[in-house]
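[1] Fold the following.
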Amino acid sequence: MLNEQDRAIINQGNWFNNCSNHLQHDLICHAKVVELNAGESLFLRDDNNCGVYCVISGVARVSGGNAQGKEAVLSFIPQAVWFGEVALFDGGSRTHDVYAQTTLRLVHVSERALNKLLSEHPAYWREFGVLLSQKVRLLFSSLEDQALLSAQQKVGKYLLMLTAFDSNSSNVYLSQQQLADITYLTRQTINQILQALSKQGLIALYYQRIEILDKSALEDNLNPPL
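    I've put the predicted structure just below:
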């Protein structure tokens, strides 16, 4: 069951907050809570479509892998963000693996419920199209960052992004290797950048956790004076 705090978090999401009241109501009515421990999988590449999800608390990790078992981290999904809509549009299987990076609590709206809602309310397709287009915009922005930002700016921007969705937390739960994967930098470079930021008093480093101590100063690092 969704409680009041769950609903408040869902309402913080940009996409959901801008949906029609009818779609908001229908999604909440059909939502079920899913809880995972850190490291457990939500779904894997090539699994059948099972609906859409929204993170209520914790962080989900999106990744791919090869036959040798090497994992490539592609993205992290923080709270209030909906995902899983790609398979809704093309009817295909899941494109990547999704794991619980931390203890994870989500809401799930099943494929069956979604198909029924979309059949009864075709206008909902456009609203899910907006969700998909937001992901495309984010992808283009990420590609631009890879081309234009310095290594330190890439790291700072990603750390800030992961904490922006939860005003009550300044912690980012990931390993240095995962941060290296997501920013397309080497682990050695990541370590050097994090150590430098730590010496400046902007972050504190722990095992698979980074605490942001000064968000304002970290933001200033993204826009150095000309």
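[2] rest of the way, CA atoms for contacts and neighbours
    Will do.
[3] for this structure, what spans make up the helices?
    4-12, 14-17, 21-30, 86-90, 111-120, 124-148, 151-164, 176-183, 187-199, 215-222 (DSSP state H).
[4] would JSON lines of those helices with mean neighbour count and distance to residue 74 be doable?
    Formatted as JSON lines, the helices of the chain follow (neighbours: other CA atoms under 10 Å; distance: least, CA to CA, whole Å):
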{"stretch": "helix 4-12", "mean neighbour count": "15", "distance to residue 74": "23"}
{"stretch": "helix 14-17", "mean neighbour count": "16", "distance to residue 74": "21"}
{"stretch": "helix 21-30", "mean neighbour count": "14", "distance to residue 74": "27"}
{"stretch": "helix 86-90", "mean neighbour count": "15", "distance to residue 74": "16"}
{"stretch": "helix 111-120", "mean neighbour count": "14", "distance to residue 74": "24"}
{"stretch": "helix 124-148", "mean neighbour count": "14", "distance to residue 74": "11"}
{"stretch": "helix 151-164", "mean neighbour count": "18", "distance to residue 74": "12"}
{"stretch": "helix 176-183", "mean neighbour count": "20", "distance to residue 74": "6"}
{"stretch": "helix 187-199", "mean neighbour count": "16", "distance to residue 74": "15"}
{"stretch": "helix 215-222", "mean neighbour count": "15", "distance to residue 74": "22"}
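[5] To check against the first, give me the structure of this:
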Amino acid sequence: MRSGDCTIHSNSPKEQLSLGALGSYGWLSGEPTEFQTWAARSGKWRVYQPGQFVYFSGDAADGIYGLASGGLEVTFPLIAGEPVVLHRAQVGFWIGDNAELSATPRTISLMAATECRMLHLPHEAIRKLLDDQPKYWQSFYRLATINTNIAVGLLAEVLSLTLRARVCRRLLQLTDPSRDVTVTQEDLSKMLGVYRSSLRPILKYLAGTNAIRLGYRKISVVDREALMRFKDEQ
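    Below you'll find the predicted structure:
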């Protein structure tokens, strides 16, 4: 399903004064109050269902998106259009800045991994803000820096850490407050860029040490400290 199929809400007066979780987590929470107020008034809330695409690689830029609830998968078409999962994003994550600021087509695709509530800051509103108040270019470049650091960090993990360390890091990142990770072993293998046959013995080992518990379509983190011990393994 394309983004046009999502549920779009007109902001209520209350929503115009609140950014929800985006006011407390991620890029926008660190920006000036007046910038946050502009975002709350200019943005539109959108709800996406699991498996629904927010946008595709090659689409024209239409603004940026902030994740207020749920989880997102960031994918890149590598070989013959086959998507590679680059990142599983959590609350506070913002995306779309690269294409928006450079006025180029999207290079990645963005899909809802679970039901997602997102704030969309439209292209027209961003351009008007920057035309009227160029000082806010710096705010958007801060977002670009955050996302560059995420990409560089993921690359560094692949090049320097063991697969067990990367599995532990991803499970720690994905764990929600209930300590459940709603992800299949196949999805986890895609995020890490490995075959399931390589992932399976590591999950079996972690389950054998009671660090995790394997269930149907989810992995429960039983002992975060046990995962922490392996997360820097080289």
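[6] quick revisit: who wins for proximity to residue 70 of the first structure among the helices of the first structure?
    helix 176-183 (11.4 Å; CA to CA).
[7] so the closest one matches what in the second structure?
    Under the alignment (TM-score structural alignment), helix 176-183 of the first structure falls on residues 185-192 in the second structure.
[8] Tell me the gap between the matching stretch and the middle of its chain.
    Centroid displacement of stretch 185-192 of the second structure relative to its chain, using CA atoms, centre = their mean, to the nearest Å, is 15 Å.
[9] Excluding covalently adjacent residues, which one is nearest to residue 45 of the first structure?
    Leaving aside its chain neighbours, residue 45 of the first structure sits nearest to residue 96 (4.3 Å; criterion: CA to CA, 6 or more residues apart in numbering).
[10] measure the counterpart of residue 30 of the second structure in the first structure to residue 24 of the first structure for me?
    Applying TM-score structural alignment, one finds that residue 30 of the second structure aligns to residue 18 in the first structure. Separation of residue 18 of the first structure from residue 24 of the first structure (CA to CA, to the nearest Å): 9 Å.
[11] Nearest the geometric middle of the first structure, what residue?
    With distances taken as CA atoms, centre = their mean, residue 77 lies nearest the centre of the first structure, 1.3 Å away.
[12] Just give me the match in the second structure for that one.
    By TM-score structural alignment, residue 77 of the first structure lines up with residue 89.
[13] what's the distance between that match and residue 207 of the second structure?
    Residue 89 of the second structure is 25 Å from residue 207 of the second structure, by CA to CA.
[14] for residue 113 of the second structure, same thing?
    Distance from residue 113 of the second structure to residue 207 of the second structure, by CA to CA: 24 Å.
[15] next one: residue 190 of the second structure
    Going from residue 190 of the second structure to residue 207 of the second structure by CA to CA gives 20 Å.
[16] same check, this time on residue 84 of the second structure
    Taken as CA to CA, the span from residue 84 of the second structure to residue 207 of the second structure is 27 Å.
[17] Ok, residue 74 of the second structure next?
    Applying CA to CA to residue 74 of the second structure and residue 207 of the second structure gives a distance of 28 Å.
[18] I appreciate the help and will end here.
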